[in-house]
Structures are given as C-alpha cells and as structure tokens.
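predicted model and sequence follow; I will ask about them next.
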Amino acid sequence: MAETFRVGLTRDFLTAEGRIGWGEIGLEALTSARGLSWDFIDADEPEVPARVAAAYDALIVLAPTVSAATLQEADRLRLVARFGVGYDNVDVPSCTDAGVLLTITPDGVRRPVAVAALTMMLALMHRVRDKDLLVRTGRWHDKLDYQGTSPRGRVLGLLGWGNIGREISSISAPLGMRQLAADPYADPAAAAAAGVGLCDVDRLFSEADVIVVTCALTAETHHLVDAERLARMKPTAYLVNIARGPIVDQKALTAALAERRIAGAALDVFESEPPAEDDGLLGLDNVLLAPHAAAWTDELALGNGTSAIRAVLDVAAGRVPAHVVNPEALNHPKLSPLKSRSIDE
C-alpha cells in the first residue's frame, strides 16, 4: 500500500480561537484527495523546525521562515508551497540543494493586489482620508480647501511591469491615464499593445503624476526609490508602494513627505514591519498606511489557497507544479519521479 502523502500548513493560518483567519482557502480539495492527509503543524514559531519539515511531503507556508536548518533532515519533503508571491522567508538555494520545490501563487494575487493599488491611488488623488477627517473633526465647511485630482489625462507610472503591473495597466485603462512603465524585462510588443510606454526609471519619476511600485525586491531594486529619484518627482505627484518596503528608502520618503516635496504617498509595506511606534511616517497627514494587507480580500484568500493546494496535488500525483521558483531542483534525484504536465492538463 502506498504511503500517505502528508501535507502541513503553518499554524499562523489560525487565529487565537483556532479558526482559519483567512476564511475560505480551498481546503476541501485537500480533504477530498485520495492518499493524502493534512493538518496544521504542531509548531507556532518564526522558523519551521527541522523535525516538522522531516515529517511532511509538502508544506503550505504563510510567514514562518524555511531555512537551511529547517531542511537539514527533510529527506521526505518535496514541496514548499508559499501562500503568496513573496518568498524572502524561504532559503531558495537550500531548497534546491535539498530537492525541494518552491512554488508561489501569482494567479491568486494578481487581481486583488492590482485592485488594492488602484484603490490606494484613487484614495490619494481624491483625498479620501482628508475628507473623512473633515467630517469627524467638525470641519465640514473647509471642504473647498481639499480639492482632489482627477486621474483623466494624468500620467500613471509603473515601476515594474510584470504580473501585477500588467494587471494594474488593464484595470486602469478606462480612467484615461497615459501609462508609462520602467521594467528592463518587459516585452516591448506587449507593452505597445497595452498602450504602455516603456522608459527608464529616471524618466518615469520625472513625468509620472502617480508612481506605483510593483517590482520584486532584489539586490538591484533595494532602495531603487531613493532620495535622488524622489527629488525628480513633481510636487503634485503621489507614490504608491504595494510591493516590498525596502524598495523605497523610507527615511528619504519620510523627509520628502514632511517637507511637502511630493503631494503624498500610500504604503502597504515598510522597511521594517510593523513600523516602530515612533516612526516619523505615522505622524504625517499626507500618507495613507495599511498593515501589508491592502489586498487581503476573500478573492485573494481563495485564490492563493487554491493555487498553493493545486501545487500540492500536482506533486502528490507525480506532476511538476506550476509557478516553480527553483526549477533547478528538478535535477535532484528525489524529484526525478515527477513528470511534466501534458499539453491537455
């Protein structure tokens, strides 16, 4: 009889009361799968312990770290399915060396994150936070001093034109904005077809009325948005970051906002999360803040869960899953039984 394929979910999916904080994430597909069992791992720690990794064939991971130490005894483990697209909490080279595939869920986050970016952009341009405070503080008749900015005819700048950037372009098209994108890996033909002009980063910062950061955090993009680039922005321009905090030099951004050198910013991510209680950003009235959760909706929860679980079911069935971060791991003897998907699958 074949051994049961064991799947573990990190315990940070659960609230203190023991329910799944994300709501519906598609777990019925695991429950109904033959030859497979699943549970929440018995460790609620910042790093997945080695003894836990050794007990499972696949892990679905939210925030805990998967390190080299995690994988030192993981002879059985074949998959780490990250619930989301960021994987800075996973040691990718160690996964590859251990014969463990890492997958992410770009299909789950694409639309929710793009909608969150659009929501934050429009909230800034329409000064929603300011107008809410006018009502709450009895300043109703000051509303003429808080005129918003229409997106029509303005320039939307996308720093990164990958999975999320392309979706933002698509859902923003009816707003009548001219679109620019800075991304050395973007397909010029696809950009032209979408009505997006490709340019370098400096031109993007000089011309855009709203800049949305969507690129991945890498060694090359760390502090890509620095004091020099912020100085290129129009004083009427806005910055939205829904990617990763360290892409923006937060100290430089705080100074630019405090000195009113740009009109405002909306941040779902920070250099340090959560920010310190005395962080200068928290006292500014021209910044809109969210706790790395602007895109957290029922759509994102189910989309991420379905995508991660699909990867688990593929590996359990002997198939190579989609959205593999480290395809080099397929050369490991442990993964040799996996077969590529057929064209019809």
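In hand now; what should we look at?

CA only for contacts and neighbour counts going forward, please
Fine.

what helices and strands are in contact with the helix or strand where Asp39 lies?
Asp39 is part of strand 36-40 when elements are defined by DSSP states H and E. Other helices and strands packing on strand 36-40, by 3 or more CA pairs under 8 Å, 6 or more residues apart in numbering; DSSP states H and E, are strand 5-9, helix 28-31.

can you check what angle separates it from strand 5-9?
20 degrees (axes from the mean of the first three to the mean of the last three CA atoms, to 10 degrees).

okay, one more to line up with it:
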Amino acid sequence: MSPLSPLRIAVIDDWQSVAGRLVDWSALAPVGEVIFLHEFPADTAVLIERLRSYDVICAMRERTRFDRALLMQLPQLKLLVTSGMKNAAIDIAAAGELGISVAGTGGDPYAAPELTWALVMALTRNLLAEGNALKSGGWQQGLGVSLHGRTLGILGLGKIGRKVARYAQAFGMETIAWSENLTAERAAESGVIYVDKQTLFAQSDVLSVHLVLSERSRGIVDAASLARMKPGAYVVNTARGPIIDEAALIDALRKKRIAGAALDVFDQEPLPAGHPFRTLDNVLATPHIGYVTRESYSLFFSHMIEDILAWHAGRPIRLLA
C-alpha cells in the first residue's frame, strides 16, 4: 500500500456504538479516515452497497459473513481485520485469491469462561425469574439447585473448557469431559475425568459446550444425546449455536425432558423476534455477550489499529491469509 494513498477504513458491526470511544483511533489519521457503522448484518446486495467504497474493513467476530460472493463485489477492499485470530464467517481462501489480506487480533481469555460460569449460576439458582418476580412484587418463586457434589460435563476441553473446569472444581463439582480429540491423559492434566460421549450426556448435571464449530461438530448435540440426559440436567452453550441441534433442544425443553438451558449463541443472530428461545420459561438467553466486555473490545480495537498501521507500512502482522 502506498503511504500516499489515503485509506477509507470502515469499523463495522459496532452494534452498541462504543468503538469510537473505547480506544484512540486518531493514530490512523495520517493514513486515512475511519468510519463507524452500526447496522446489523444484511443480505449480500445491501452489504455490497454499504461496504464497496472501503479499502480496509474491521469486523467484529462473526457478525457479518464475508463469503466469496460478497468479497468479489468489494473491489476496493485490500485489508480485512477481524477481532480474534479465527473467524468462520470469512472465506479466507477467497480473500487470498482476490488479493485481500486478512489479519486478526488478540482476545481476552477470561471473558467467555466467566460468562459461562455466570450462566451456570444464574440457571441453577433461577436468578432471572427470582429477580423479575421481586421487581414485580413477588417473593421466592422456586427452589434452586446446589452445585457442590454435582457433575459438570464439558463438551470440548480447550482453553475455555479448561478454565470452566477450574471454576467448577472450586465449587466442589466433579468434572468430566469428552471430545473427539480428547485423551484421558490430557483431561487428567486439568483434573478432569475423560469419559465417552454417551457417558458425558448421561452423567452431567450441567453440560457446558465449548467445541469449535466445524462440519464435524455441527449438530453434535442431537436429539439422541439430549435424550440421554437426566430430567434435572441443564445445558449451557457459549460456543456456537449450530453445535446443538436447535429443533431437538427446543423439543426437549418444551417437553421438560431436561430442566433448562442457558444460551448465549444461536443458529441465527440476532435471534429473530418470536423465536421460542425468547419465550420458553426454562431458557435463559443472552445476546452473544461472551466476548462483549470492555477489556475484550479495547484489546480488539487497539490491535486492529496496530494491524492497519503495520500493513500500511508494508510490515503486516497477525495475518490469517
């Protein structure tokens, strides 16, 4: 990129209108103009019209899908920066073929596991219903469930799953885990018992999902898996919505075959109006806020600025393609 060419830089997916004030974007003033876009994702035609004039686009997680069809219609785009070092919504191969560099950022390793544990606690102690009842004049709606001595099942013992296991162990829970690549030795390193898939679902009082979404993991929590769970068990998902068969989970919740679910991620985001997850009384749903903390965003945006400046200087960093 020539240092004499001013850049048009779009910071998209700024749904909460916070990007402009969390970090100092003025460092980019010598190389171009920064525009903040707050709209939700749209269809390809609208996105083309919205983004076609930008040289650099900064994307937040997987909110906007940059597939081949969209990338081919963005002739000005030379650098796409995503928060985090993975983004399944970007066609990395297509970007490379089109001469578009893709860079990532670091991330807060504690935000998602902390939210996971907040959801576990809120779900098992019925905090949403109890708090809402108190505000409307009520008092003590039901019975919570103590976690001590119960079993947390972890589907995917990666970086997040291992942190969640430590939280569970601090609460006196037994921790078990399974994934296709997990071994008993690796599980033991985190003080976790390795079990097979069937046992994971059958023994878990709380099942927490922490797999990476892939064709192998898509729908892995299916009707048969849910049917193995205890009637009093809970499901928590802060990973990706499609890892769970949504229709099967809705059916299990409606028929009270499991006690409840806490969900931060969904097949379609934002979650459509009228979706069952918005109305089922045994669902605690949050709007994909696992990474939505001041610390995470500040790190994302500051690294985006670094990525753009390094790329503009001809010394790109944190490249994904």
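Arrived safely, thanks for sending. Note that the coordinates shown come from a computational prediction; the quantities given were computed from them, not determined experimentally.

rewinding a little: and the helices and strands packed on strand 36-40 of the first structure: which comes nearest Val225 of the first structure?
Closest approach to Val225 of the first structure among these is made by strand 5-9 (35.4 Å; CA to CA).

go ahead and confirm Arg228 of the second structure touches Gln198.
Yes. Counting by CA atoms under 8 Å, Arg228 of the second structure does reach Gln198; the two are 7.3 Å apart.

looking at these two, which one has more neighbours?
For Arg228 of the second structure versus Gln198, neighbours defined as other CA atoms under 10 Å are more numerous around Arg228 (17 against 13).

in the first structure, what residue corresponds to that one?
Under the alignment by TM-score structural alignment, Arg228 of the second structure pairs with Arg232 in the first structure.

and the residue nearest to that match when sequence neighbours are not counted, what is it in contact with?
Excluding its sequence neighbours, the residue lying closest to Arg232 of the first structure (CA to CA, 6 or more residues apart in numbering) is Ser206, at 5.0 Å. Residues near Ser206 of the first structure by CA atoms under 8 Å, 6 or more residues apart in numbering: Arg232, Met233, Lys234.

before we move on, back to that, relative to Ala63 of the first structure, how far out is the match of Arg228 of the second structure?
Using CA to CA, to the nearest Å, we find Arg232 of the first structure at a distance of 36 Å from Ala63 of the first structure.

now Cys215 of the first structure
According to CA to CA, Cys215 of the first structure and Ala63 of the first structure sit 20 Å apart.

returning to what we had before: counterpart of the residue nearest to Arg232 of the first structure over in the second structure?
Aligning on TM-score structural alignment places Ser206 of the first structure opposite Ala202 in the second structure.

mean offset of the strand or helix carrying that match relative to the first structure (after superposition)
Assigned by DSSP H and E, Ala202 of the second structure falls within helix 197-203. For helix 197-203 of the second structure, the mean deviation from the first structure after alignment is 1.8 Å (mean CA distance after the TM-score superposition for the first structure).

and that helix, what's buried?
For helix 197-203 of the second structure, a neighbour-count test (16 or more other CA atoms under 10 Å) marks Thr199, Leu200, Phe201, Ala202, Gln203 as buried.

ok, the last one to Asp196 of the second structure distance?
In this case it means Gln203 of the second structure. Gln203 of the second structure sits at a distance of 11 Å from Asp196 of the second structure (criterion: CA to CA).

what do you get for the fourth one?
Distance of Ala202 of the second structure to Asp196 of the second structure, computed by CA to CA: 10 Å.

centre of the chain to stretch 273-285 of the first structure, how far?
Relative to the chain's own centre, stretch 273-285 of the first structure is displaced by 21 Å; criterion: CA atoms, centre = their mean, to the nearest Å.

just the terminal-to-terminal distance for it.
End-to-end span of stretch 273-285 of the first structure (CA to CA): 20 Å.

equivalent analysis for stretch 195-207 of the first structure, please.
End-to-end distance for stretch 195-207 of the first structure, by CA to CA: 16 Å.

circling back to that earlier point, closest one to Arg82 of the first structure among the helices and strands packed on strand 36-40 of the first structure?
Across those, Arg82 of the first structure has its closest neighbour in strand 5-9 (10.1 Å, CA to CA).
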